[in-house]
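Student: Generate a structure from the sequence data that follows.
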Amino acid sequence: MHRRDFTRTLAALAATAALPKFATAQAQQAAIRFSVMLWTLNKISPTEKSIELVAQAGYQGVELVGEWQKWSPADYARITSRTRALSLTIDSMAGVRGFADPATKDQLLADLAVALEAAKRLNCPQIILTSGKRTAASSHEACIEILKPVTDLAAKADKQVVIEPIDLLENPTSYLTSVTEAAEISRAINNPHLRVLYDLYHEQRQGGNLIEKIEKNIDQIALFHIASVPGRHEPSTGEVRYEAAYRRIAELKYNGFIAMEFYPTSDALTSLRTAREEAQRAITNV
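Tutor: I've put the predicted structure just below:
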């Protein structure tokens, strides 16, 4: 090995060693991985059957919304065992909200503590947070002050929180509606335990200009969500040219999860497999 290459290797190892455990595991992944938000399959099959369907379609991860909040200890054990047997990761889980209103701060922290304990039981590295309702007291400054202790809690648990903007067509009361603003908040907190979920479905409905926003904010993005606009169906069926978005994400060396969050319009197994294969073709040889 040449001295220059050796120096680069040492620098890379040192940088990886300095990362939190969840981020170290992420950094060691060489390729983008694909996941499915399980709630989109709820009308088709129960959770465990959906997990099997996702594995059959060739994905590496599954994501939860609020399913985990109703599970018994036996449910946790069974789901964890099943995902492990199918070589799936529970890569992210939602169900916590409310960082835009100072009045909800204490409840948010209490809810997050419960979610972090659940994430530990499920070996899940990431919690999704939405801002909740916009109130007279809502502001970016208020969000930052609330998210600081949120980030501290996540850091103590060695987990990552990702904040997700929701478009106003989906929820007219949502405070955080833009990935650009989410990235500004994340940069202000400046902690790897807090990053941004970029949902291209929500962003297209809210403001568009998807690829430029990927380019400007990739340093803060730790998860992507995908669905067609309009309709929240298969990615290739709407107005967004996802092939170009996937390619740019790969060109920017993103190596986290891209999660499909759409309602299949045909056979779910075929639909999910096709969506993954289309994405993988787009990023091949980038």
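Student: From here on, just use CA atoms for contacts and neighbour counts.
Tutor: Will do.
Student: At the geometric centre of this protein, which residue sits there?
Tutor: L223 (3.6 Å; C-alpha atoms, centre = their mean).
Student: Surely it and L200 touch.
Tutor: No - between L223 and L200 there is no contact under C-alpha atoms under 8 Å: 10.6 Å.
Student: shouldn't S139 be in contact with A100?
Tutor: Yes - between S139 and A100 there is a contact at 6.8 Å, judged by C-alpha under 8 Å.
Student: now the other sequence, so there's something to compare against:
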Amino acid sequence: MLFTELPFVDRVRRLHDLDFEVEIWDWSTKDLPALAATGAVFSSMTGYLRGDLTTEDGIAELLSTAEESLRRADVIDSPRLNLHGTGLDPNGLPLRPRETPTGSDWIAAADTLARLAELARRAGRVFTLENLNTAVDHPGTPFARAADTLALVRAVDSPALRLNLDLYHAQIGEGNLIELVRTALPWIGEIQVADVPGRCEPGTGEIRYEAIAAVLRDLGYDGVVGLEAWAASDSEVALRAFRQAFVV
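Tutor: This next block holds a predicted model:
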């Protein structure tokens, strides 16, 4: 989402030169050996290509492409692989919309995530389940709220399945971010941030990320905070604002 004027490998090099780790989305469109050759440290990548958590065919696809994703994670040594409540198309829309899951959907989703966690455990990696928002970016996505993803991760209760707590999405869908961070802390594998509205760097919208950073420090959080945001103007300016917000 940054340095979009550059070829992808050059974006990775630029972030590495600026002393940031790198996250990538769909690995199937990337030259993973070329990315590994940059020397960058990769924090996360997409953990599946197709599928969902609840339907028979979707579960089979999800598990199959998750296994392939784990193998590809070895190339760039990505410790975390990201999941959503269902497969998303290139525009971020759910391939199988279902905004209100049934009770049986919840049971199936927890079972599927437990199977994924076991795959990750054997591979020495972690799947992270990301919350999304349905009001702006991902309408119709099941298990989208942070409360939903937290409930599922708690139900599975495996170190190989954690939350990717996206505070941009949570602000749009739920708000009350500081209390959300406090509640979710034991299950967080990563935190992602962008400001609201606009999905740009901290300081461009309504979220006071400095206050959230202070709470994270006080809680002893020492994990990754990822900037999943567009630059409001210049990518380096955006990265400086991000770093400033989280240096406490």
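Student: returning to that earlier point: so if I had to pick from S139 and A100 of structure 1, which one is more boxed in?
Tutor: Neighbours were counted for S139 of structure 1 and for A100 using other C-alpha atoms under 10 Å; A100 has more, 29 against 16.
Student: Just give me the match in structure 2 for the more buried one.
Tutor: When structure 2 is aligned by TM-score structural alignment, the residue opposite A100 of structure 1 is L53.
Student: For C124 of structure 1, which residues are in contact?
Tutor: Neighbour list for C124 of structure 1: T89, I90, D91, S92, M93 [criterion: C-alpha atoms under 8 Å, 6 or more residues apart in numbering].
Student: what do we get in structure 2 for it?
Tutor: Per TM-score structural alignment, the equivalent position to C124 of structure 1 in structure 2 is S78.
Student: do the same with E261 of structure 1
Tutor: By TM-score structural alignment, E261 of structure 1 lines up with E228 in structure 2.
Student: shouldn't that match be in contact with Q192?
Tutor: Yes - using C-alpha under 8 Å, E228 of structure 2 is in contact with Q192, at 6.1 Å.
Student: Give me the common contacts of these two.
Tutor: Common contact partners of E228 of structure 2 and Q192 (C-alpha under 8 Å, 6+ apart): none.
Student: which one of these two has more residues nearby?
Tutor: E228 (20 against 17).
Student: ok now do the more buried one, which residues does it touch?
Tutor: Here E228 of structure 2 is in contact with M1, Q192, V193, A194 (C-alpha under 8 Å, 6+ apart).
Student: switch to 10 Å and redo it
Tutor: Residues near E228 of structure 2 by C-alpha atoms under 10 Å, 6 or more residues apart in numbering: 1-2, 23, 166-168, 191-195, 199-201.
Student: Which one of those residues is nearest to H16 of structure 2?
Tutor: Nearest to H16 of structure 2 among the contacts of E228 of structure 2 is E23, at 11.2 Å by C-alpha to C-alpha.
Student: what ranges do the strands span in structure 1?
Tutor: Applying DSSP state E to structure 1 gives strands spanning 33-37, 61-64, 89-97, 126-130, 160-164, 194-199, 221-226, 257-260.
Student: Please convert those to CSV, extending it with distance to T151 of structure 1.
Tutor: Output for the strands of structure 1, formatted as CSV (distance: least, C-alpha to C-alpha, whole Å):
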stretch, distance to T151 of structure 1
strand 33-37, 24
strand 61-64, 20
strand 89-97, 14
strand 126-130, 11
strand 160-164, 7
strand 194-199, 6
strand 221-226, 15
strand 257-260, 21
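Student: Next, find the distance separating the aligned partner of A250 of structure 1 in structure 2 from L150 of structure 2.
Tutor: Matched across to structure 2, A250 of structure 1 falls on R217, judged by TM-score structural alignment. Distance of R217 of structure 2 to L150 of structure 2, given as C-alpha to C-alpha, to the nearest Å: 21 Å.
Student: do the same with T128 of structure 2
Tutor: As judged by C-alpha to C-alpha, T128 of structure 2 and L150 of structure 2 stand 11 Å apart.
Student: the more surrounded of these two?
Tutor: Remark: of T128 of structure 2 and L150, T128 carries more neighbours, 28 against 24, as counted by other C-alpha under 10 Å.
Student: tell me the contacts of the more buried one?
Tutor: Here T128 of structure 2 is in contact with 44-47, 80-84, 117, 149, 153, 160-165, 187-190 (C-alpha under 10 Å, 6+ apart).
Student: ok, Y246 of structure 1 - contacts?
Tutor: Counted by C-alpha under 10 Å, 6+ apart, Y246 of structure 1 has contacts I32, I211, I258, E278, A279, Q280, R281, A282, I283, T284.
Student: burial count for the aligned partner of D157 of structure 2 in structure 1?
Tutor: With TM-score structural alignment as the criterion, D157 of structure 2 lines up with N190 in structure 1. Other residues near N190 of structure 1 come to 14 when the count uses other C-alpha under 10 Å.
Student: Equivalent analysis for the one 3 residues further on, please.
Tutor: Neighbours of H193 of structure 1 under the rule other C-alpha under 10 Å: 24.
Student: what's near enough to touch it?
Tutor: Applying C-alpha under 10 Å, 6+ apart, the residues near H193 of structure 1 are 20, 22-23, 126, 150-162, 186.
Student: mind running it again at 7 Å?
Tutor: Counting by C-alpha atoms under 7 Å, 6 or more residues apart in numbering, H193 of structure 1 touches T151, A154, A155, K159, Q160, V161.
Student: likewise I59 of structure 2?
Tutor: Listed by C-alpha under 7 Å, 6+ apart, the contact set of I59 of structure 2 reads G51, D52, L53, T112.
Student: ok, the second one touching L62?
Tutor: Yes - if you go by C-alpha atoms under 7 Å, D52 of structure 2 and L62 touch, sitting 5.9 Å apart.
Student: which one of those two has more residues nearby?
Tutor: Of the pair D52 of structure 2 and L62, D52 is the one with more neighbours under other C-alpha under 10 Å, namely 27 against 24.
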